[in-house]
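Visitor: Here's a sequence, model it:
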Amino acid sequence: MIWKIFMHEISMFFLLLSSLVCGGFSILNLMKESSCIIEWELMFMNSSSMVFVIVLDWISLMFMSFVLLISGSVLYYSGSYMSGDKNVNRFMYLVLGFVLSMCFMVLSPNLVSILLGWDGLGLVSYALVIFYQNEKSANAGMLTILSNRVGDIAILLSIGLMSSLGGWNFFIWGIYMSDENWMLLKFLMVLGAMTKSAQIPFSAWLPAAMAAPTPVSALVHSSTLVTAGVYLMIRFSSGLEGSKAQSFLLIVSCLTMFMAGLGANFEYDLKKIIALSTLSQLGVMLSILSLGYQDLAFFHLLSHAMFKALLFMCAGAVIHNVGGYQDIRLMGGLIKYMPLTLSYMVIANLALCGFPFLAGFYSKDLLLETAFMSSVNMIVFLLYVISTSLTVMYTLRLLFYSMSGEFNLLSLSSVNDEDKIMVNSMNGLGIGAIVGGGALAWIIFPESYMICMSEVMKTLVLMVSVLGGVIGYLMNMMEVSFTLKSLNNYFFSAMAGSMWFMPFLSTKNLSSISFKGGSVIQKVGDKGWYEFYGGQGANKILTNIFLVLNELQLNSIKVFMKMFMVGIIFILCLYII
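Guide: Okay, the predicted model is just below:
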């Protein structure tokens, strides 16, 4: 019983201590420009050495420091959020397994050993999504794990292709993949990253995974599962430079960014709005990475992790206080009852919008200005501009519904900010969301980027953000007329609000086609022709051959007489002809 009470505190203490150690070593390695590689050769087969590798450079240690920091805060937060659940110990162990899998994935540059973390993330995420054991959770978990299996298969095929190089370390071999001979491998690696980071057409599983408990969502959407694909692409970026796979990833990520921002403006579920904002930011990270700026993608990955975890924690506290409801239309006026939680929520949302001098500003502003300076076409440029505007629109919409007006749920309610565990777990991430971006900018970029732009382009980010905020505010003020207008254009509203029909296509249509196709293959293949020419047929042919060989081996006189008579008949036939 004592262990059950204090497990969240013990886990938080060790994870935060480990985070401090990793962060210290990361800064030390960055200052000395050094790294440590540990190799353990497991086996040598067919001129390929299978090696378990751990890379301790500043990137892996800094990212692991952030993963451990957020995991410690989330586990401490879970001590209060999950206190009423009878399976709280199982939940804690699953989250710790999730963190362990992510650490394996972060530290390994080897495609074989990376599968320990890659598959571990997929398996534990399935166990966490179905944690509440109802039909909705089961369906969401199945969609999550099947979508992620596509990426797992892509990684397995990549391992098969890389075996011809004599090793699976993509740090080393990525430099030698500049020619067109390795296009298939590059597309497979991009496909793996797309499934883990939920890019189009694999986006449906990310909002569906909101069926998991909110602390899991805070962990998944900030620094673990969905960021694994981005981290893999950052590590593999040397192999992508100047390839068609890079251009393909740019288009897909920009479309995902636009689709998620548009869908969030039609969504009313609090957790799904934040999930779609994560999807939009993942598109931002992968798009800037595909332009060749992997250091900027890593910078935004770290700054985004802090305020997104804080945002989910605030959402969890709100949902916990309003009795489990997630519809933002049932909230309102919460700033009067939960001032501290809603203040943190405002800070996290403003950081997401890139408000000056918060964490998101340093990464997002630099990222967008660098993208505008790059040689991108007009479509990509417009997608960046519109997506930035849409981010401010759905953020103001979320704050408008939850903070302003009167409380809409019940006439009598005990909504308050008195849960010390929840509030204390937000404090560290709240400080990170305010000053973390500036600190990271000084550490990662001691020498600033050279930005040369016109005044119009320089102020464009600020202009479209303000414009998006004004439009979002006006749309919220005219909610009734806006709803009627959207009903007039029902197809557009339905398409935008349902992520371009991807959940429907990913579940009903795709599953029915695959199941029907599987049954046909089973009847025609496994139970049909494979029986004649597969195992049974081969067994019959080999049995007849072995019988003949057995007769010959016994040196039977009958066999030789038969062969002699056949030979004579054959010679006579030739003579007659």
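Visitor: Going by C-alpha atoms from here, please, whenever you check contacts or count neighbours.
Guide: Noted.
Visitor: Quick one: name whatever helix or strand follows the top helix by length along the chain.
Guide: Ranked by number of residues, the top helix in the chain under DSSP state H is helix 2-32. Downstream of helix 2-32, the first helix or strand assigned by DSSP states H and E is strand 36-45.
Visitor: Can you list the buried residues in stretch 149-164?
Guide: By neighbour count on 16 or more other CA atoms under 10 Å, the buried set for stretch 149-164 is Arg149, Val150, Gly151, Asp152, Ala154, Ile155, Leu156, Ser158, Ile159, Met162.
Visitor: Here is the second sequence; please produce its structure so I can put it next to the first one:
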Amino acid sequence: MPVCFLYFFVFLICSVLSFFLSLSFMSSGYSLIVEINMVDINSCSVVMTILLDWMSLLFSSFVMFISSMVIFYSFEYMSGDFNINRFIMLVVMFVISMLLLIISPNLVSILLGWDGLGLVSYCLVIYYQNVKSYNAGMLTALTNRLGDVAFLISIAWMVNYGSWNFVFYLDCMKDSIEMQVITFLMLLAGMTKSAQIPFSSWLPAAMAAPTPVSSLVHSSTLVTAGVYLLIRFNFSMSSEVSFIMLFTGSLTMFMAGLGASYEFDLKKIIALSTLSQLGLMMSILAMGGYLLSFYHLLTHALFKALLFMCAGAMIHGLGNCQDIRFMGGLVCMMPLTCTFFIICNMSLCGLPFLSGFYSKDLILELVSMDYLSLYVYLIYFVSTGLTVAYTFRLIYYVISGDFNFFSFHMINDSGRVMLGGMSGIILMVVFMGSCLCWVMVDTPYFVCLPLVMKFMTLIVVFFGSWIGYEVSKLSLCDSSKSSVFVGMSYFLGSMWFMPYISTLGINYYPLSEGGKVFDNFDQGWSEYFGSQHLYNSMAEGSLIFQMMYKGNLKIFLSLVVMWMVFLVLIMF
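Guide: The predicted structure is shown next:
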């Protein structure tokens, strides 16, 4: 039996067990903290602490279920790779790091999973070993190191409490300055890992990894680690931390929606939609809806994993082409894959009654109910409209119209193993939103709004579609049109110049300016007035004296003649 299928069965069985355990813990209100004594050195004990409650078990079950389907899918997708076993082992290490992070109530043991995610993600992003992958991997690793620094500082601050088990102090010590500093540092760590503004540029760059890895990263592992950590720290958040999180999350959501409307790379469009949904989770968490944020985290994980799998099947069939302008009419050649693709996109938009609808519609209605500023209300609904805009734009380019690829092609739904992996998730995409709604919400909720605000979600979908259509037209404008429109489309389509700031702004421009300074000052004026000029002057003087020493008799006679001429002139 190939190693892929072994891990597939192990993760699938563990996922089912974890899901039923979480239901049991949820119904009985039961939590379990397990302490495993690792090492005893004299009076010092090294203890591994594990927190098992309904939240950690439910999230673990989703992570393992998606991982099992991705590993099954990878068996065919990566079949041409000679190092497929190494790839599968990296994916397994990735999942184990995420599970360690989920079940740890201790900052030190969370750091093991946190850094494990960072290290293995670097190895996976550079898997295709070329210059683009290397640059993307370095950007990913170095951006996440900023969050790791915040993590290490917070571990040092936890020494004030005498223990690193933060779950014991979240509620009772939330007003102390130490816990406020730790919570702010955790916010910084969560923002880097979940790619919030201004750390957003690494997420689209990480698309250099193989598509199964992107499916795993964007659904339930790397980028959701920051959101999950902040959900755990929800009870200790002050109003200042919540305000920062709300502002950055809403801006990220808006920026990603605009950027996706200009993008033509299939994987980057889906990556920017992940960024938009992460901003949505962060901002609703900042408003106090930590359960709602967790609910959307779970539903989003399902349809985003399947969305990347469908994109991978299309890229696989199109000979590794990711440009949506070369696609079109794929529904005739890949009907089942395109069906899955449309269902996932509809779930992303919040179409009733798919899984994304239950969490997204509830979030928007609760935003309408709350006493918030006009900015928050507008940016939520406009960002939702942009989500629908770039989703329908993607469907139009990929599925409808004429086929724009090569005449000789081999595109079909013959990949049985890949279709099997995708078929395992599609039922969850359709039904799991309503199931989680029944399971997680113990009492029925009733959102009472005026008729206009109740229909505002539907209105803003059509309005946002129109905005997205206009923005898409701007992205295609050429240099003959207004330079303002060209510059605006370039600015919005490049994620507000963030990739340039975080890559070119850090290495290229400083090195370029340093080269100019080196040419003009170190090798220019400072050399002319300094050491180089001094050396040249002394060299010229020494050459004159050397010439005198070599021809000393002739020079002596010449000087005598000049002296005699001088005396004669004085006498007369």
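Visitor: Name the nearest of the buried residues of stretch 149-164 of structure 1 relative to Leu366 of structure 1.
Guide: Nearest to Leu366 of structure 1 out of the buried residues of stretch 149-164 of structure 1 is Gly151 (CA to CA; 30.7 Å).
Visitor: Need the counterpart of the closest one in structure 2.
Guide: Under the alignment (TM-score structural alignment), Gly151 of structure 1 pairs with Gly147 of structure 2.
Visitor: SS state for its match?
Guide: Three-state assignment for Gly147 of structure 2 (DSSP: H, G, I helix; E, B strand; the rest coil): helix.
Visitor: Lys193 is in contact with that one, correct?
Guide: Yes: Gly147 of structure 2 is within contact range of Lys193, at 6.9 Å (criterion: CA atoms under 8 Å).
Visitor: For the stretch 251-400 of structure 2, just list every one of the helices.
Guide: All helices of the stretch 251-400 of structure 2, identified by DSSP state H, counting those that start in this stretch, fall at 266-286, 290-317, 335-349, 355-369, 374-398.
Visitor: Counting by contacts, list what the fourth one packs against.
Guide: Read it as helix 355-369 of structure 2. Here helix 355-369 of structure 2 touches helix 290-317, helix 335-349, helix 374-398, helix 416-440, going by 3 or more CA pairs under 8 Å, 6 or more residues apart in numbering; DSSP states H and E.
Visitor: and the shortest one, how far from structure 1 on average?
Guide: Mean deviation of helix 335-349 of structure 2 from its aligned counterpart in structure 1 after superposition (mean CA distance after the TM-score superposition for structure 1): 0.3 Å.
Visitor: so where is that helix in structure 1?
Guide: The aligned range for helix 335-349 of structure 2 is 339-353, by TM-score structural alignment.
Visitor: Would you mark the buried spots in the matching stretch?
Guide: 340-342, 344-353.
Visitor: cool, stretch 163-180 of structure 2 as well?
Guide: Trp164, Asn165, Phe166, Val167, Tyr169, Leu170, Met173, Lys174, Glu178, Met179, Gln180.
Visitor: Just the residues contacting it, thanks.
Guide: For stretch 163-180 of structure 2, contacts defined as CA atoms under 8 Å, 6 or more residues apart in numbering pick out 105-108, 155, 157-158, 160, 233, 235-238.
Visitor: got it, and stretch 3-12 of structure 1?
Guide: Ser71, Gly72, Ser73, Leu75, Tyr76, Tyr77, Ser78, Gly79, Val88, Asn89, Met92.
Visitor: which residue packs closest to the last one, ignoring adjacent ones?
Guide: So the one you mean is Met92 of structure 1. Leaving out its chain neighbours, the residue that sits closest to Met92 of structure 1 by CA to CA, 6 or more residues apart in numbering is Leu75, at 7.2 Å.
Visitor: What of the fifth one?
Guide: Of all residues not flanking Tyr76 of structure 1 in the chain, His8 sits nearest, at 4.9 Å (CA to CA, 6+ apart).
Visitor: Could you report the distance from the aligned residue in structure 2 for that neighbour to Leu291 of structure 2?
Guide: Aligning on TM-score structural alignment places His8 of structure 1 opposite Cys4 in structure 2. Taking CA to CA, to the nearest Å as the measure, Cys4 of structure 2 falls 34 Å from Leu291 of structure 2.
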